[in-house]
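Colleague: below is the structure, and that's it, no one-letter string:
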């Protein structure tokens, strides 16, 4: 399994968590049990899902703050799942380049979201990334 496929599976597992309102590793455990040959990306998937579970509230708050003119409860659940996987990488996985995270999230939005999803996902993650970069540059100047 390639990283892109693992990211897609993570998004689907996070989507399931959102729908069921149960944040746990059950979906990943079942996948691993049924696909033991597909374990090369298991540590990546475990890390992403762990961040999504552990930081659920702070990620929700971050999504709310960057979703200008969008009511949180009205954001498509697929878009939420994509954003949670994206923020998991942006916030907690520095080994994944930010531009890769954003590009992959937009591709997931094209594949699974509505016609408006790609621009919404790009806008939210891109705005966070730009502000984070500006903050980083300001900190480095001090």
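Modeller: Nice, thanks for sending it over. Source: prediction; values computed, not measured. Numbering: from 1, shown residues only.
Colleague: only C-alpha atoms for contact and neighbour calcs from this point on.
Modeller: OK.
Colleague: against which helices or strands is the longest helix anywhere in the chain packed?
Modeller: Secondary structure assigned by DSSP state H gives helix 117-141 as the longest helix of the chain. Where contact means 3 or more Cα pairs under 8 Å, 6 or more residues apart in numbering; DSSP states H and E, helix 117-141 is packed against helix 56-66, helix 77-92, helix 98-112.
Colleague: relative orientation of the second one and helix 117-141 in degrees?
Modeller: The one in question is helix 77-92. Using axes from the mean of the first three to the mean of the last three Cα atoms, to 10 degrees, one finds that helix 77-92 and helix 117-141 are set 20 degrees apart in direction.
Colleague: got another, please set it beside the one above:
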């Protein structure tokens, strides 16, 4: 597994755990960075967690707008978390090409979520990618 793929999975683990525990994701991130018994948290994984947390309100607005037939709260937790990471990469991480961000999210959905999740994740991220050039200028 490539380094960034591992980082995405680690970021997913941290964000998913924090949501399940009702804990602040940045506190969970810090806990995971300080423990020796867990897989290491790479700089890229930490950047993903921090970025998603800092922009979650806007990310969730985009999710609500582009996840046809699904509210953010109703989405399976793994899918919602993968989509948040994917949207963050699409819109705020310049060194990652859109197809790579989408493919990585879809592959994690295939491995970690339901049979319908890869298609759902691909569809939502694809719609946002198609509109990214129009969305990016309005981002802070």
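Modeller: Cool, the structure landed. The shown structure was predicted, so the numbers you read here are calculated from the model rather than taken from an experiment.
Colleague: before we move on, the earlier item: tabulate the helices and strands packed on helix 117-141 of the first structure (a markdown table), appending mean neighbour count.
Modeller: Below are these laid out as a markdown table (neighbours: other Cα atoms under 10 Å):
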| stretch | mean neighbour count |
| --- | --- |
| helix 56-66 | 15 |
| helix 77-92 | 23 |
| helix 98-112 | 19 |
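Colleague: indicate which one of these is closest to residue 45 of the first structure.
Modeller: Minimum separation from residue 45 of the first structure across those (Cα to Cα) falls at helix 77-92, 9.8 Å.
Colleague: give me the contact list for that closest one.
Modeller: Applying Cα atoms under 8 Å, 6 or more residues apart in numbering, the external contacts of helix 77-92 of the first structure come out as 7, 10-12, 14-15, 18-19, 48-49, 51-52, 59, 63, 96, 98, 101-102, 105, 108-109, 112-113, 117, 121, 125, 129.
Colleague: that one aligns to what range in the second structure?
Modeller: Helix 77-92 of the first structure lines up with residues 77-92 of the second structure when matched by TM-score structural alignment.
Colleague: about what we covered before: could you list the buried residues of the longest helix of the first structure?
Modeller: Buried residues in helix 117-141 of the first structure, counted by 16 or more other Cα atoms under 10 Å: 117-118, 120-126, 128-129.
Colleague: what does residue 106 of the first structure correspond to in the second structure?
Modeller: Under the alignment (TM-score structural alignment), residue 106 of the first structure pairs with residue 106 of the second structure.
Colleague: looking at it, its match is touching residue 122, isn't it?
Modeller: Yes - using Cα atoms under 8 Å, residue 106 of the second structure is in contact with residue 122, at 5.9 Å.
Colleague: quick one: the alignment partner in the first structure of residue 125 of the second structure from residue 131 of the first structure, how far?
Modeller: Here residue 125 of the second structure is matched to residue 125 in the first structure, going by TM-score structural alignment. Counting by Cα to Cα, to the nearest Å, the separation of residue 125 of the first structure from residue 131 of the first structure is 10 Å.
Colleague: same check on residue 45 of the first structure?
Modeller: From residue 45 of the first structure over to residue 131 of the first structure the distance is 27 Å, taken as Cα to Cα.
Colleague: how much space between the match of residue 106 of the first structure and residue 113 of the second structure?
Modeller: 10 Å.
Colleague: got the contact list for residue 14 of the second structure?
Modeller: By Cα under 8 Å, 6+ apart, residue 14 of the second structure lies in contact with 25, 28-29, 32, 49.
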